[in-house]
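**Student:** only the shape, not the letters, is given here:
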């Protein structure tokens, strides 16, 4: 299953890879999404959450969040990296062959990642969860403006369900 980050990756992948310059720092947009954005966003989205399930007919709730300073720092670092990746996606190397509006979305992703970093630094799980929702909203808006291409033969379709 591809998570929210995967859906963001699919959005940013939209612009035609055939027109990509040969000297991209992370390869094509598709490669960058799969190898950098997706795993980085998964760190952020997986940092806090809750679930419930029935066990022996009784609801069991489970909440999780970072417990140590190092865990909180890893969440903040993932937001920093998302901002850096967004800035790279907005750089001329990636943006010059994209449709109008591309840099608006990359800037939106960078701004959302900055807020996500601040939330992680505050060590507030509710703020991290909310910032994750904002990141998701940026990705969703980009999907609407730049609908993802159909997956290649044998590839799984993008699932926009948050990994929470």
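**Tutor:** The structure has been received and is ready for your questions. Note that the structure is a prediction, hence the values are computed from the model and not measured.
**Student:** going forward, measure contacts and count neighbours with C-alpha atoms only.
**Tutor:** Fine.
**Student:** residues of stretch 89-98 that come out buried?
**Tutor:** Judged by neighbour count using 16 or more other Cα atoms under 10 Å, the buried positions of stretch 89-98 are 89, 90, 94, 95, 97, 98.
**Student:** in a markdown table, list those residues along with secondary structure and distance to residue 78.
**Tutor:** Converted to a markdown table, those look like this (DSSP: H, G, I helix; E, B strand; the rest coil; distance: Cα to Cα, whole Å):
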| residue | secondary structure | distance to residue 78 |
| --- | --- | --- |
| 89 | helix | 16 |
| 90 | coil | 18 |
| 94 | helix | 21 |
| 95 | helix | 23 |
| 97 | coil | 27 |
| 98 | coil | 26 |
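**Student:** ok, and here's another one to check against it:
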């Protein structure tokens, strides 16, 4: 998640406070702050461990592959995937999810996508790694869009 998306989450938390009672306001504010911090400090880097190792970059010299070439490089992708799964499981906890069943369901979609990335990395399958990394991106985007829309309705 990029910093601008985190700002949306933080803004959303602040905007949601105007519709809640004091105790509920404090709980929502704390949860949204925790989500923003967690995503900036942990999940962004972890997801980049997948995306930075899948696909191609076009340069003046031609196409440059980002895919791992050594066992050690593939191990980096596998570790990033394991970390992403663990972080996503934490997102499903009361600390971050509260009682939001949709949040938990979207998070579960991220676990499924990350497991697909892991299987592709274990198989050293570049095409599948690229596609599975795209699935991770789409789940992240769906979550950002879902909660950004809620924020817009509150305005």
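**Tutor:** Okay, I see it. Predicted model only: the values in this text are computed from it and were never measured.
**Student:** now the TM-score, please.
**Tutor:** Superposed pair, TM-score by TM-score structural alignment, normalised by the length of structure 2: 0.75. Supporting alignment: 138 aligned residues with a Cα RMSD of 2.9 Å.
**Student:** for the buried residues of stretch 89-98 of structure 1, give me TSV that also has distance to residue 66 of structure 1.
**Tutor:** Shown next, in TSV, are the buried residues of stretch 89-98 of structure 1 (distance: Cα to Cα, whole Å):
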residue	distance to residue 66 of structure 1
89	29
90	31
94	34
95	35
97	40
98	38
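**Student:** between these, which is nearest residue 111 of structure 1?
**Tutor:** Each of those was scored against residue 111 of structure 1 by Cα to Cα, and residue 90 proved nearest at 12.4 Å.
**Student:** thought the closest one was touching residue 106?
**Tutor:** Yes - Residue 90 of structure 1 is in contact with residue 106 according to Cα atoms under 8 Å; the separation is 5.5 Å.
**Student:** shared neighbours of these two, anything?
**Tutor:** None of the residues lies in contact with both residue 90 of structure 1 and residue 106 under the rule Cα atoms under 8 Å, 6 or more residues apart in numbering.
**Student:** tell me which stretches of structure 1 form helices.
**Tutor:** Using DSSP state H, the helices of structure 1 run over 4-13, 29-32, 38-45, 69-89, 92-95, 102-121, 125-145.
**Student:** turn these into CSV, including distance to residue 58 of structure 1.
**Tutor:** What follows is those, written out as CSV (distance: least, Cα to Cα, whole Å):
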stretch, distance to residue 58 of structure 1
helix 4-13, 30
helix 29-32, 43
helix 38-45, 27
helix 69-89, 31
helix 92-95, 51
helix 102-121, 33
helix 125-145, 26
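**Student:** so which of the ones you listed is the most surrounded?
**Tutor:** Highest mean neighbour count of these: helix 4-13, a mean of 26 (counted as mean count of other Cα atoms under 10 Å).
**Student:** structure 1: matching residues for stretch 79-97 of structure 2?
**Tutor:** Alignment of stretch 79-97 of structure 2 against structure 1: residues 77-95, by TM-score structural alignment.
**Student:** what sits up against that stretch?
**Tutor:** 20-21, 23-24, 29, 36-37, 40-41, 43-44, 102-103, 106-107, 109-111, 113-114, 116-117.
**Student:** tell me which residue is most central in structure 2.
**Tutor:** Nearest residue to the geometric centre of structure 2 (Cα atoms, centre = their mean): residue 140, 4.9 Å.
**Student:** I'd say that residue and residue 110 touch.
**Tutor:** Yes - counting by Cα under 8 Å, residue 140 of structure 2 touches residue 110, with 7.3 Å between them.
**Student:** please report how far residue 82 of structure 2 lies from residue 11 of structure 2.
**Tutor:** Distance, residue 82 of structure 2 to residue 11 of structure 2, using Cα to Cα, to the nearest Å: 30 Å.
**Student:** now residue 28 of structure 2
**Tutor:** For residue 28 of structure 2, the distance to residue 11 of structure 2 equals 11 Å [Cα to Cα].
**Student:** compare the two (neighbour count), which wins?
**Tutor:** Shown here are residue 28 of structure 2 and residue 11; by other Cα atoms under 10 Å, residue 28 has more neighbours (20 against 17).
**Student:** so who does the aligned partner of residue 64 of structure 2 in structure 1 touch?
**Tutor:** Alignment note (TM-score structural alignment): residue 64 of structure 2 maps to residue 62 of structure 1. When contacts are counted by Cα under 8 Å, 6+ apart, residue 62 of structure 1 touches 50, 51, 52.
**Student:** hmm, 10 Å instead?
**Tutor:** If you count contacts by Cα atoms under 10 Å, 6 or more residues apart in numbering, residue 62 of structure 1 has them with 49, 50, 51, 52, 53.
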